[in-house]
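A.B. asks: sequence isn't available, so here's the structure alone:
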């Protein structure tokens, strides 16, 4: 990027095993903590809190698949591939290779009518009633039920799947049945319902809100300039806990330099801001102002 010096480019693209490891560990610690909360103090409220935390962390696992797919998380490709499978992707029945096939096209075609992700946000802004209906579908499991049925079809048609899809199904069954076995051994079998329920509800909501935040109702969806077709959302700590994990909301910066690890996106943002790269560009402060932007 012409606005950055070679030294700055090296600084923002430097991968750190320590920071990547801490990012991954924080997700699993939050998941474990949410399960412990529900098991130790079982109530409607503790289960709801656990479901929201776990749903956001399931999105975080998908984000790690994304980062590993760009080979921008850990330093070594083999580590990225292992983490993207056994420590993140398989838990949500996701294949890094299959995901990246579409995601690379999204990067190449963002700002055009051929963007494969366009269907997720081209209709925005929508009416407030329409947006509320989408949220209700997510939180009542209607959106998630379609995803669960898709996973079920993949299991039934396992022999007809490609190699990457077979790996995701096989790995997904191994880790999720392993989780069930752990809960059975601890006499808290019912906790698996929180994992599945969060996947089908709060995880779907977080995924939708992430997509909306990144590209919905932007200044010019069909511009090739990432400053116009993509949004960086400034989030609060509780939004990063319950909606958009880590620093993935710096999406404009990700489109500008996909090789930058997510833990260095805020640094890239600060460097570009100091150089005047965002002149006349405004940044939304949180999801409540975003709601006002994407609805009418």
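C.D. replies: The structure has been received and is ready for your questions. All of these numbers come straight from a predicted model, not from anything done at the bench. Numbering: from 1, shown residues only.

A.B. asks: CA only for contacts and neighbour counts going forward, please
C.D. replies: OK.

A.B. asks: burial measure for residue 118, as a count.
C.D. replies: Using other Cα atoms under 10 Å, residue 118 is surrounded by 19 other residues.

A.B. asks: what about it, distance to residue 42?
C.D. replies: 41 Å (Cα to Cα, to the nearest Å).

A.B. asks: how many residues are close by the closest residue to residue 15 other than its chain neighbours?
C.D. replies: Leaving aside its chain neighbours, residue 15 sits nearest to residue 75 (5.5 Å; criterion: Cα to Cα, 6 or more residues apart in numbering). By the measure other Cα under 10 Å, the count of residues near residue 75 is 16.

A.B. asks: tell me which residues touch residue 75, please.
C.D. replies: 15-17 (Cα atoms under 8 Å, 6 or more residues apart in numbering).

A.B. asks: counting neighbours, which of those comes out on top?
C.D. replies: residue 15 (22 neighbours).

A.B. asks: helix, strand, or coil at that residue?
C.D. replies: Counting by DSSP: H, G, I helix; E, B strand; the rest coil, the backbone at residue 15 sits in coil.

A.B. asks: distance-wise, check it relative to residue 66.
C.D. replies: From residue 15 to residue 66 the distance is 15 Å (Cα to Cα).

A.B. asks: for comparison:
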């Protein structure tokens, strides 16, 4: 694996902050369009605006993921500042996400591995009970666990209690993020009550009903039903070729094998690495539609690779 990384080292190029800046500009522009539609007064335009805002809040977390790896902008402080702001709509602490995500990269394939977003049956092993599995899907798509954890962390920080696994520097940054998000929440609620305005509901709360399941769906293919008891990234992670639109929307998250193979590689270069690693993937789909169709296929215990070969053939 080390030799292969050295062999493909030529793919790595310096971080081009202009690409990330363009992504941020597109994000802000689309959110602005969504806000304008919500404020238009038309029920149909308002619905479209809510959906657009929700989609962009989920997209923002994919950009936050790039920032926490330090590959968005050349400046560490710039990545941190942008990362903190990107996480506010979905109440995702940049510092907490970064600390947990880096541990995930180091520990994937080991019993110590934990995800920042814990959906219960994280990797699709199933419980054997259909009712329990349905409840887990609801739990996943609503992201209730994330928001409960946000409140729990806020309480712990307010009480001066430490967070497991977190070093002092990370604790300070996590406290900063939660203080900022809590302040924004309080100001928003108080302002809404005093002014008798439902603006925050239509621009923030309701769009989360779109953002939460969309974010869960973006993350689902990463390691779902892969061989998560091995440290081999070609077996514990999945990649999806997909279209340019989905590659943009997921911010390269579809090239997840490549991301785990070279975590510090700028997102814009993952497509090139994907081509260089062709044929090595054990879990691979040509489209997101192919992946989601495979969830309702034969016995889920059968390795995906056996079904991918069939489902990925041109029709």
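C.D. replies: Now that the structure is in, tell me what you want to look at. The structure presented is a predicted model; accordingly, all values stated were derived computationally and were not measured.

A.B. asks: what's the closest of the contacts of residue 75 of the first structure to residue 92 of the first structure?
C.D. replies: Distance to residue 92 of the first structure, by Cα to Cα, is smallest for residue 17 among the contacts of residue 75 of the first structure, at 23.2 Å.

A.B. asks: who are the contact partners of the residue nearest to that closest one when sequence neighbours are not counted?
C.D. replies: Excluding the flanking residues, the one nearest residue 17 of the first structure by Cα to Cα, 6+ apart is residue 74, at 5.0 Å. Residues in contact with residue 74 of the first structure (Cα under 8 Å, 6+ apart) are 15-17, 20-21, 68, 80.

A.B. asks: quick one: buried residues of the helix or strand where residue 63 of the second structure lies?
C.D. replies: Using DSSP states H and E, the element containing residue 63 of the second structure is helix 43-68. Of the residues in helix 43-68 of the second structure, 45-68 count as buried by neighbour count, 16 or more other Cα atoms under 10 Å.

A.B. asks: at which residues are the strands of the second structure located?
C.D. replies: Here the second structure has its strands, by DSSP state E, at 238-240, 283-285.

A.B. asks: how far off centre is the first one?
C.D. replies: Pointing back at strand 238-240 of the second structure there. How far strand 238-240 of the second structure lies from its chain's middle: 14 Å, per Cα atoms, centre = their mean, to the nearest Å.

A.B. asks: which residues in the first structure does it align to?
C.D. replies: Using TM-score structural alignment, strand 238-240 of the second structure corresponds to residues 231-233 of the first structure.

A.B. asks: contacts for that stretch next, please.
C.D. replies: Contacts for stretch 231-233 of the first structure (Cα under 8 Å, 6+ apart): 213-215, 218, 249-253, 283-286.

A.B. asks: could those go into CSV alongside distance to residue 236 of the first structure?
C.D. replies: Listed next are these as CSV, based on distance: Cα to Cα, whole Å:
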residue, distance to residue 236 of the first structure
213, 14
214, 16
215, 19
218, 21
249, 11
250, 13
251, 16
252, 18
253, 18
283, 13
284, 11
285, 8
286, 6
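
A.B. asks: those, buried ones only, as a ChimeraX selection?
C.D. replies: Typed into ChimeraX, the line below selects the buried ones among the contacts of stretch 231-233 of the first structure, using 16+ other Cα under 10 Å:
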select :213,214,215,218,249,250,251,252,253,286
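
A.B. asks: now, the most widely separated pair of the contacts of stretch 231-233 of the first structure?
C.D. replies: Checking the contacts of stretch 231-233 of the first structure with Cα to Cα, the most distant pair is 253 and 286, at 17.0 Å.

A.B. asks: so what's residue 198 of the second structure up against?
C.D. replies: Applying Cα under 8 Å, 6+ apart, the residues contacting residue 198 of the second structure are residue 192.

A.B. asks: how near is the aligned residue in the first structure for it to residue 256 of the first structure?
C.D. replies: The alignment partner of residue 198 of the second structure in the first structure, by TM-score structural alignment, is residue 190. Distance of residue 190 of the first structure to residue 256 of the first structure, computed by Cα to Cα: 44 Å.

A.B. asks: cool, and residue 213 of the first structure?
C.D. replies: Taking Cα to Cα, one finds residue 213 of the first structure at 16 Å from residue 256 of the first structure.

A.B. asks: distance from the chain centre to stretch 131-148 of the first structure, please.
C.D. replies: With Cα atoms, centre = their mean, you get 17 Å for stretch 131-148 of the first structure.

A.B. asks: please apply the same query to stretch 152-162 of the first structure.
C.D. replies: 25 Å.
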